[in-house]
Each structure stands twice: as C-alpha cells, then as structure tokens.
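Asker: A predicted structure for the sequence below; I have some questions about it.
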Amino acid sequence: MSQLLTLEVPDNARPVRLDTARGVFAAFDVAPAGHAPARATALLVPGFMGSKEDFLPLLSTLSDGGVRVLAVDGRGQYETGAASPDPSYSRDNLARDLAALVEGVGAGPVHLVGHSYGGLLARAAVLGTQGDPSLWASVTLVNFGPAGVSSRQQERLRLLLSVIDSMTLAEMWPFVRNDEVPAPREVDLFMERRWLRNAPEHLSAAAEQMLNEVDETPRLAQLPIPKFVVSGTPDETWAPEGVERMARELGARCCKIEGGGHSPNVHRPAETASALLGFWNSCQERVAV
C-alpha cells in the first residue's frame, strides 16, 4: 500500500463522477492552470489498495504544464465502489473500464499513466485496444514490472488471499497499514477509511492477477504507441533489473527516480511530474514533425 503524506487538493481539482458505458467512476478532474486550453489530457490509474488521492502531489505541476488531468478510483476502489451492477474484477474487464472512461469523457487520445497494479491494467487496456490512437496518445508504466511481483510481495499477497474470506477488512487493517513513513493524523484516518471501502472481491482478484501476470512485453513492444517507464527506487514490489529489461525491450524511455521508492508520485512528486511533462512534450513534438 502506498503511503500518502498529504491530502491537500489543488483549488482547480474538481471531485466528479464520470458516467461511462461501463458505470460511474469517482475522479478528480483538474483543468490546466490559468483557464488555458488543454495542451493534452492525462488519465492517471492508481495501484493496488490505492485511489485517485495517490496522485495529489502531481496535480498542480501537471496543471501548470497545461495538461488536463483525470485521476480516477478504479472499479472496486474507494469512492467508485462497484461502478455498475454485477461487477466483474477480471483484468480484461478493468482494462475495458479505462477505455470506457476515455470514450465517456470524450477526452481522447489521452496520455495513460498506470502506477504499480495500475500499470498492469494500463498495459492490458492498450493491448486490448491494439494501441488505438483515438484512445491513447502514450502509455507510462510507473513502478510496474514485466510479469508477476517479487517473491517477497508474493508472500504478502498469498497471506492476504488466505484470510480475506475469513476476516473483515477492519480486522485486517492493523496488518496491512503502512507505518514505515510517519504521516499526519488526518492522513492515517484517510488511509484506514479508504481501505475499508475497498471491495474485497476486487482485492482478491487484483492479488491473483499480480501473482499470475505473464510477461506481455513483446506484445506491447510491437505497438507503435509511445512508451515510458518510470522507476522509483528502492522498490521491492518488482525487481529493478526486470523493470529495466522491460524498458529496453519496449524501446521505451526510462527514468529512474532515486528516493522515490514504490511511489515516486508521493515521495518525489516534482521529479515525477517533470519527467511526465518532458515525455508528453516529446510525444507532441514527434506528432508535429
């Protein structure tokens, strides 16, 4: 679980409910600073146990860069919940949600950014649509590796799966909370509230997917969509050498953010936002040539 340090929301970040063909999703919709027309639109997808709030530290800088930002709670997460009747939490269904969000908002093509498990879904969304250029201007994978998680994280996920049917989320909270980085009291309370609003079925499905994901790097490499890999270090979730190999095989730009840990968006937001803006600018320059 990523550790938030602040809940400060920029003045121009509107909490919204986005209606799509696949349900209703909670999001922050952040306009470019100064009411200028958006130079680009970005869709930010959080990781396992995460939410749109994981991206709060990035929003002002991305907005100042002229980008409209949509940061979402995925199906089964925090304020989105089930999103629609009879929800499915399979990888491919969650990936279809991302395409539906772009179509529902009418914001395509967007720069798609997936953090951790969100990277797994972002990759699946791009592959499932064959990199449709009407949907995706680029894809960025943040602290996501080519296949399943590291052996240490596998142990944690298997432990969660062993108890999730016999314990309530409230009973599990003391064991999943992140105490490694001190945070203000209001942040701790938010983290607990967010955890309790997860759909247990989503947690189970996501854990299984992170354990069993196969390496789709060759398939993604074949698509002409611009690709970017951001790696905060140190990170124990995906082995760094695997992440670097994935970037090479994708032919992707790769940015290592020292001290970013598993969540450079939280621990090194200025560097992360700058890297994203630089990449997105390069994408626009390539289109203009």
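Answerer: The structure has been received and is ready for your questions.
Asker: when you work out contacts or count neighbours from here on, use the C-alpha atoms and nothing else.
Answerer: Noted.
Asker: the lengthiest helix in the chain packs against which elements?
Answerer: The single longest helix within the chain, with elements called by DSSP state H, is helix 269-288. With contacts defined as 3 or more C-alpha pairs under 8 Å, 6 or more residues apart in numbering; DSSP states H and E, helix 269-288 has these neighbours: helix 56-64, strand 136-142, strand 253-258, helix 264-267.
Asker: want to compare, so here's the second one:
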Amino acid sequence: MTGPLTPHAAERVDLPGPLAALVTKKPGDAVALLVPGYTGSKEDFAPVLDGMAEAGFRTVAIDLPGQYESPGPEDESAYLPAPLGRVVAGVVEHLAADGKPVLLLGHSYGGLVARAAVLAGAPVAGLTLMDSGPAALPDGPRRTALSLGEPLLRRQGIEAAYATREEMYAQLPMPAELKEFYRNRFVSSSPQGLLGMADGLRHEPDLVASLAETLRERDVPALVVAGEGDDAWSVASQQDMAARLGAPFALVPNAAHSPNTENPRGLLDVLLPVWRSWR
C-alpha cells in the first residue's frame, strides 16, 4: 500500500516538545526533517522514509503541535506559521546538536511553517518547499472548504467536522483500515490546531522576499518542488516563488498535491540528487 500506512523501518519516538515523530534507525551523514501539512501527520511521509534512509539521510518526520499524536496548546494563534516555525526551529537545533547538517522539508502548510522556522533562525543546511506557496491559499475549492468547515467545527465539534470528510472518503476506492486511520488522525487532532492552521492558510502574507534575503545571507540552498497537477497553489505560482528565491524548481510527474504518497519514487528521484549536492 502506498500512503500513510506504507510499511517502513522507522521507529516511533517522542522529540522534545513533546512532538511525536518517526525516525529512521540507519545512521546517516545528514538529517532530513520532514514537516507535514494541514490535517496531516508524520505518517504522510511513510512511503519515502526508507528510501531517504538508504540514501544516507537519517530521516525524521514529525507531527506538528496539535496534529494526531502531538499535544498542543488551546490558543488558536499558536498554530499560525510563525509560532509553529519557532517550534520547528527548536527541533532543528536539537537534531543539529550532534554536528550533522539538517535539511528541512515542509509540505503544504508545513512549507509555510518551515519558511517561518528559517526566518526564526533555524540552523538548516538546506530548505525544500513542497507543494507550498508564497502566501495564503488562493481562491479555490480548498480555501472554500476551510471557510465552510470553520463554523461547523466551532458549533458542532470535531466529530461533526469529520463527517463531511467521511462522505468524501466513502466515494473513494480506499481500504477500510486507511479510512479508519484518517478518521482516528482527524478526531485525535486539536480543534484549536485545526482552526488556527486554517486561519494561517487563509491569511499568511507573502514573505518570499524576506526568506530570499535570509537564505542569501546565511548561504543556505533551497529547492521548490511541486506535483505536476497540484490543485492547492498553482504550479506557476510555485515556479515564480522559486525564481524569487533564486532556487531550482522541479516537477514530480504523476502527482498532484502530495507527491510523497502519490508518486514517492518520483519524489525521491527529484529530491535525493539535490540533497546529496547540499551534503
């Protein structure tokens, strides 16, 4: 099975925070820290963990505060990119303590958080933004779903909010165990976290110029990656973001918004040569 339930050799650990994480056991000469998107979790990276480890990267995938198995505060504003970025910056500092370079990848909302971590001073040796954008989500079905879901979550709670997703999953050819995983993950997440991240997705400003300056001053390389059919931020907007950052841009074929689950081999083919050059 390709997806969050893909078998892998990583072990479940708790990092300082505490943050739930999957960490590969094989030692490497660099660390890859993977940050998931809205409603996501560390399991979203299950299909690429072993491949990254085999390529020489000790790989760490986390749940952000409030996601799935990581506890989080009750303050919705704590889930905006800037405060979450400070949390991730702390994780980078923890992982970098043994002297090995840390490469940071953020997917979707996790890309906005990873950007904030770098702006907060995270000592990264490379930054990858995957299917993320220069600013808030543009108008479209995903943004509309956030606006429609907020009042439901506030009035009726997380179980009612999940029911709308359950209707969507019911129409998809999906194993029962995967549907159960999605349900457990969603209802285990912090309602305040879901609301705060949704607010961030709708209101995050364009900080590309600040990020470009920071990367340039610290001589940190970057990469922008998108699935060729991304339906969140347009491919064109991500390509423009890469140009503004002075970073290479790469498309993952046969993938939309989540190449890590839709075409993990294609994603590794894009990431690993670049990451090896950084190392």
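Answerer: Received the coordinates, thanks. None of these values were measured; they are calculated from a predicted model.
Asker: make TSV from the helices and strands packed on helix 269-288 of structure 1 and add distance to Gln209 of structure 1 and mean neighbour count to it.
Answerer: What follows is those, written out as TSV (distance: least, C-alpha to C-alpha, whole Å; neighbours: other C-alpha atoms under 10 Å):
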stretch	distance to Gln209 of structure 1	mean neighbour count
helix 56-64	26	22
strand 136-142	16	25
strand 253-258	24	18
helix 264-267	23	24
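Asker: and for the aligned residue in structure 1 for Phe186 of structure 2, the neighbour number?
Answerer: In structure 1, Phe186 of structure 2 lines up with Trp195, judged by TM-score structural alignment. Residues lying near Trp195 of structure 1 (other C-alpha atoms under 10 Å) number 23.
Asker: just give the nearest non-adjacent residue to Trp195 of structure 1, would you?
Answerer: Spatially, and ignoring its direct neighbours in sequence, Trp195 of structure 1 is nearest to Met49 (6.7 Å; C-alpha to C-alpha, 6 or more residues apart in numbering).
Asker: residue nearest the centroid of structure 2?
Answerer: Pro36 (2.5 Å; C-alpha atoms, centre = their mean).
Asker: Asp63 is in contact with that residue, correct?
Answerer: Yes: counting by C-alpha atoms under 8 Å, Asp63 is a contact partner of Pro36 of structure 2 at 6.9 Å.
Asker: joint contacts of these two?
Answerer: Common neighbours of Pro36 of structure 2 and Asp63 (criterion: C-alpha atoms under 8 Å, 6 or more residues apart in numbering): Lys42.
Asker: hmm, Val16 and Val24 of structure 1 touching each other?
Answerer: No: contact criterion C-alpha under 8 Å: Val24 of structure 1 and Val16 do not qualify, at 9.9 Å.
Asker: ok, those two, which is more surrounded?
Answerer: Neighbours were counted for Val24 of structure 1 and for Val16 using other C-alpha under 10 Å; Val24 has more, 21 against 14.
Asker: quick one: map Thr52 of structure 1 onto structure 2.
Answerer: Careful, residue 52 of structure 1 is Lys and not Thr. Checking TM-score structural alignment: Lys52 of structure 1 goes with Lys42.
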